[in-house]
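Engineer: Fold the following, please.
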Amino acid sequence: MKGLKDKVALVTGGASGIGLAISKRLAEEGMAVGVLDLNKEAAAAAVEQIKLAGGKADFEVVDITDYEAVKAAVASIEAKLGPVWTLVNNAGWDTPTAFLKTTPDFWQKIVNINYLGPIHMTHAVVTGMAQRGGGRVIFIASDAGRVGSSGEVVYSGCKGATIAFAKALAREVARNNVLLNCVCPGPTNTPAMDAFVGTGEQGEKIRNAMVRGVPLGRIGEPDDYPGMVAFLASDDASFMTGQTVSISGGLTMHG
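Structural biologist: Sure thing, here's the model as predicted:
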């Protein structure tokens, strides 16, 4: 991809699953990658993998629901790697539960992680991007935010809100050459998916049902998404902002 070499990327939830695949791909493109994650051991291991492959990376342990901690982590990464060119808001969390069986504490946790967390990150990073006159923000949203997903009602609402937030902010900062876009994965084979559907016979039934709904006949893998993220971070996407791209094997088709 054009224009990525020696620039800095920051990836939340960058130590596992889709986030790790994105971190490694951006490093392969020549970017210095800041891995933000709650899991210190996993973050350190991700950075080590990147370095062993010849890339440049560092990490910070941070809870994205804490705005002051987010600002401190961003400042630390920028002090070590340089100003952030690309922010990938990837971190998220959910557990499948019928909405009428959930409670306000559960709703608040979902909102804090999946909506307010990316807002915290975006405010902390885009302030500098706008001042410098350039940057890219990529939200790993979800097709749940486009079409809804039973058992993920509040999560779906957060992802829909994230998509709308990205579009609105894209309008505000376009003249600063700060571009914001969303990538919406479909069901994906990650540790988070294992936790989501469970294991054993019931978990296998849920997975099989997901596969039957995908025209390409499989659920996603973490490596299905980093190419689009790299494209959106690059000069190749310099005339693209406020857009939402589904990568779901045809499960959802928008046009």
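Engineer: rest of the way, CA atoms for contacts and neighbours
Structural biologist: Will do.
Engineer: Past the lengthiest helix in the chain, which element shows up next along the chain?
Structural biologist: Among the elements of the chain assigned as helix by DSSP state H, the one spanning the most residues is helix 153-173. Reading on from helix 153-173 to the C-terminus, the next helix or strand found by DSSP states H and E is strand 178-185.
Engineer: and that following strand with helix 153-173, angle?
Structural biologist: Here strand 178-185 points in a direction 160 degrees away from that of helix 153-173 (axes from the mean of the first three to the mean of the last three CA atoms, to 10 degrees).
Engineer: Secondary structure class of residue 242, three-state.
Structural biologist: Secondary structure state of residue 242, per DSSP: H, G, I helix; E, B strand; the rest coil, is coil.
Engineer: these two touch, right, it and residue 180?
Structural biologist: Yes - in this structure, residue 242 is within contact of residue 180 by CA atoms under 8 Å, at 5.6 Å.
Engineer: in what helix or strand does the residue in the chain sticking out farthest from the centre lie?
Structural biologist: Using CA atoms, centre = their mean, the residue of the chain lying farthest from its centre is residue 201. It sits 29.9 Å away. Using DSSP H and E, residue 201 maps to helix 200-212.
Engineer: just to revisit the earlier point, quick one, which of residue 242 and residue 180 is more surrounded?
Structural biologist: Using other CA atoms under 10 Å, the more surrounded residue of residue 242 and residue 180 is residue 180, with 32 against 19.
Engineer: Hmm, residue 244 and the more buried one touching each other?
Structural biologist: No - counting by CA under 8 Å, residue 180 stays clear of residue 244, with 9.5 Å between them.
Engineer: let's see this one next to it:
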Amino acid sequence: MRRTALVTGGSYGIGAAIAERLVADGAEVILTGRKLDAARQQAERIGARAVAFDVADHAATVAAIERLGPVDILVNNAGADHFGWFTQVPYETWKRILAVNLDGVLSCTQAVLPGMQESGWGRIVTVGSEAGRIGSKGNAAYAAAKGAVIAFTKSIARENARFAITANVCSPGPIETPLLREMSEHAIAVVTEQTQLKRLGTPQEVAAAVSFLVSEEASYVTGENLGVSGGMALGG
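Structural biologist: Next up is the predicted model:
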């Protein structure tokens, strides 16, 4: 049976790699982005469909997902970030970070769950961050949002196990993406040194972990937070 997968923030970076991997796995993939042209360009490249909406807009998100019909696999990947000491981050900035990284996850998850419950099968994977597990200097609001989605996912896993729906988090560490390259060379060197493997990860390595979590082979895995971070959470 071919599954329908929705990947938010699938136009570039980690989301694009996840969408491409799920297409290769045989899923019918719908990827989202805030800009329709970028989403369509990526979708056409990999053989997927594209829709545009801002996950921070609850009403628009729910309406868009309802128009898609039943979704078997949800990958909550859309994210926003801002680097700076928390005392210097404007209210509007950290509210936007929470709206995308936390509220967006809740909106998308609530929109797809009724259909999954009715069908008696579903996979929900949220792309978190090791910042949500260990904190992040200069990234407090982002870390707060990612920590919250870990707790949220565990709760969704508990509520929906009776429907054969699994919910898990995949938490990357420093990954080689255009967003990461916006950091200074010194900052990149610091986060790389915090990993045990002393290198950056790739979007494809995150995509491989997501591919496993949404597969039948992971049917007995739920409520977990899988780090793809070169051992960053080990510390030391």
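Engineer: TM-score them against each other, please.
Structural biologist: Superposed pair, TM-score by TM-score structural alignment, normalised by the length of structure 2: 0.96. Supporting alignment: 235 aligned residues with a CA RMSD of 1.3 Å.
Engineer: related to what we said a few turns ago, how about residues contacting the next helix or strand after the helix holding residue 201 of structure 1?
Structural biologist: Counting by DSSP H and E, the next helix or strand C-terminal to helix 200-212 of structure 1 is helix 226-233. Residues from elsewhere that reach helix 226-233 of structure 1 (CA atoms under 8 Å, 6 or more residues apart in numbering): 1, 4, 18, 21-22, 25-26, 29, 86, 136-138, 181, 183, 237-238, 240.
Engineer: Please apply the same query to stretch 157-171 of structure 2.
Structural biologist: 116-117, 120-130, 150, 153-154, 156, 206, 209-210, 213, 219, 221-229.
Engineer: and if we set it to 6 Å?
Structural biologist: 117, 120-130, 153, 222-228 (CA atoms under 6 Å, 6 or more residues apart in numbering).
Engineer: hmm, back to that, so which of the contacts of helix 226-233 of structure 1 belong to strands?
Structural biologist: In this view, the contacts of helix 226-233 of structure 1 that belong to strands under DSSP state E are 86, 136, 137, 138, 181, 183.
Engineer: So what does the first one match up with in structure 2?
Structural biologist: Structural alignment (TM-score structural alignment) places residue 86 of structure 1 against residue 73 in structure 2.
Engineer: cool, the third one as well?
Structural biologist: Correspondence of residue 137 of structure 1 to structure 2, assessed by TM-score structural alignment: residue 124.
Engineer: In structure 2, what residue corresponds to residue 194 of structure 1?
Structural biologist: In structure 2, residue 194 of structure 1 lands on residue 181 (TM-score structural alignment).
Engineer: Enumerate every residue touching the residue nearest to the spatial centre of structure 1.
Structural biologist: Nearest residue to the geometric centre of structure 1 (CA atoms, centre = their mean): residue 90, 1.8 Å. Residue 90 of structure 1 sits next to 12, 13, 140 when contact means CA under 6 Å, 6+ apart.
Engineer: so can I have CSV of the residues you listed showing distance to residue 112 of structure 1?
Structural biologist: Formatted as CSV, the contacts of residue 90 of structure 1 follow (distance: CA to CA, whole Å):
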residue, distance to residue 112 of structure 1
12, 14
13, 15
140, 16
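Engineer: preserved in structure 2, out of those residues?
Structural biologist: By both residues aligned by TM-score structural alignment, their matches' CA atoms under 6 Å, the contacts of residue 90 of structure 1 still in contact after alignment to structure 2 are 12, 13, 140.
Engineer: between these, which is nearest residue 188 of structure 1?
Structural biologist: residue 140 (12.4 Å; CA to CA).
Engineer: Give me the neighbour count for that closest one.
Structural biologist: Using other CA under 10 Å as the criterion, residue 140 of structure 1 is surrounded by 26 other residues.
Engineer: ok, so what distance separates the closest residue to residue 181 of structure 2 other than its chain neighbours from residue 148 of structure 2?
Structural biologist: Closest residue in space to residue 181 of structure 2, ignoring its immediate chain neighbours: residue 188 at 7.8 Å, by CA to CA, 6 or more residues apart in numbering. Remark: distance between residue 188 of structure 2 and residue 148 of structure 2 (CA to CA, to the nearest Å) = 25 Å.
Engineer: before we move on, what about residue 129 of structure 2?
Structural biologist: When residue 129 of structure 2 is compared with residue 148 of structure 2 (using CA to CA), they lie 11 Å apart.
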